[in-house]
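Peer 1: With the input below, show me the fold.
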Amino acid sequence: MMMHLLTAASIALAAAAIPAAAGSGDIFSKFLWKRRVVLVFGDQMNQDVANQTDDLQAVREEVENRDLTILTIVGGTVSDGGQLGGLPPADALRRRFKVDDQQRFTVILLGKDGQEKLRDSKPVSPDALFALIDSMPMRQREAREND
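Peer 2: As a prediction, this is how the structure comes out:
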């Protein structure tokens, strides 16, 4: 009996240590260890949302080079520019990242480990975003491997 309790406690502790993004039913499991994700939230389509997405679209090759997927969440709509399909619902994303549907603008960067690396209430320039990504140990390893 005591052994079963210890085993159950060990399993519970191990499960708690796994990042939320690693859960099998998680909305980001398809990205985990494969893609970085930029989430662009807006209460409605506004200038900040348009600027953030346009700026990233303008440097599409750099975005792809860094394994970035861009998801735009405006109101109740989620878009990835028609790339993947099967996207999570807007309300699930807003709950998961604690972004109220009344917030004008929020941008979040998730690393390949599924963890939040950046959050801002103003658009982030592609150069600043790429500098942050390029400073990450995983990205540095990827760059060395691709040379």
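
Peer 1: use CA for all of it now, contacts and neighbours both
Peer 2: Fine.

Peer 1: Quick one: distance of the longest helix that the chain contains to the chain centre.
Peer 2: Criterion DSSP state H: the longest helix present in the chain is helix 2-17. Taking C-alpha atoms, centre = their mean, to the nearest Å, the mean C-alpha location of helix 2-17 is offset from the chain mean by 30 Å.

Peer 1: residues of stretch 95-113 that come out buried?
Peer 2: By neighbour count on 16 or more other C-alpha atoms under 10 Å, the buried set for stretch 95-113 is 99, 101, 104-113.

Peer 1: Could you also give me the structure for this second sequence? I'd like to compare it with the first:
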Amino acid sequence: MATLFLLLCTASQAADITLFRTLMPETTSLNQYQWHCRPVVIFAPSETDLNYVHQMAMLEKSKAELADRDIIVLSDTSPASKGHLRAQLKPTGFEVVLIGKDGGMKIRETKPISSEDLLSTIDRMPMRKANLD
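Peer 2: I've put the predicted structure just below:
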């Protein structure tokens, strides 16, 4: 199973389907990605939320850079679905959360984060600096 996630998260697999995914309501943790990917979890009140649209547009323009850093983007745009991670993190409106490969929360913002800020944060991480990923 871990090999499957590793394959999905490699830079050579930069297709939209591997980079951009829907966060399923039944997902209770992101442990399956630990040590393989860096999830960016985006919570929004809807797919038409202006912050969400803006965030996704910025990330879409940086697909190659996201793939190079083993990022996957998980979106939850349905508060009514009462997703488990939404209940745990309790976002109010729009939020972006970056989870490191170690499973720790690295960024939590209530406004869209630029691709440059996201990528530079990752580039400062010890695993990235050591080229261990």
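
Peer 1: List the TM-score for the superposed pair.
Peer 2: In this superposition the chains share a TM-score of 0.72, using TM-score structural alignment, normalised by the length of structure 2; 106 aligned residues with a C-alpha RMSD of 2.1 Å.

Peer 1: returning to what we had before: which among the buried residues of stretch 95-113 of structure 1 gets closest to A9 of structure 1?
Peer 2: D113 (25.0 Å; C-alpha to C-alpha).

Peer 1: which one in structure 2 is aligned with that closest one?
Peer 2: In structure 2, the residue paired with D113 of structure 1 is D102, using TM-score structural alignment.

Peer 1: so that match sits in a strand?
Peer 2: No: if the criterion is DSSP: H, G, I helix; E, B strand; the rest coil, then D102 of structure 2 is coil and not within a strand.

Peer 1: My read is that it contacts C37, right?
Peer 2: No: using C-alpha atoms under 8 Å as the test, D102 of structure 2 is too far from C37 to be in contact (9.2 Å).

Peer 1: Quick one: residues contacting K101 of structure 2.
Peer 2: 33-38 (C-alpha atoms under 8 Å, 6 or more residues apart in numbering).

Peer 1: Rebuild the residues you listed as CSV, extending it with neighbour count, distance to L119 of structure 2 and secondary structure.
Peer 2: Converted to CSV, those look like this (neighbours: other C-alpha atoms under 10 Å; distance: C-alpha to C-alpha, whole Å; DSSP: H, G, I helix; E, B strand; the rest coil):
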residue, neighbour count, distance to L119 of structure 2, secondary structure
Y33, 21, 18, helix
Q34, 17, 18, coil
W35, 17, 18, coil
H36, 24, 17, coil
C37, 25, 14, coil
R38, 26, 11, strand
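
Peer 1: Same check for the residues you listed, but in structure 1.
Peer 2: Listed in the original numbering, these still in contact in structure 1 are 33-38 (both residues aligned by TM-score structural alignment, their matches' C-alpha atoms under 8 Å).
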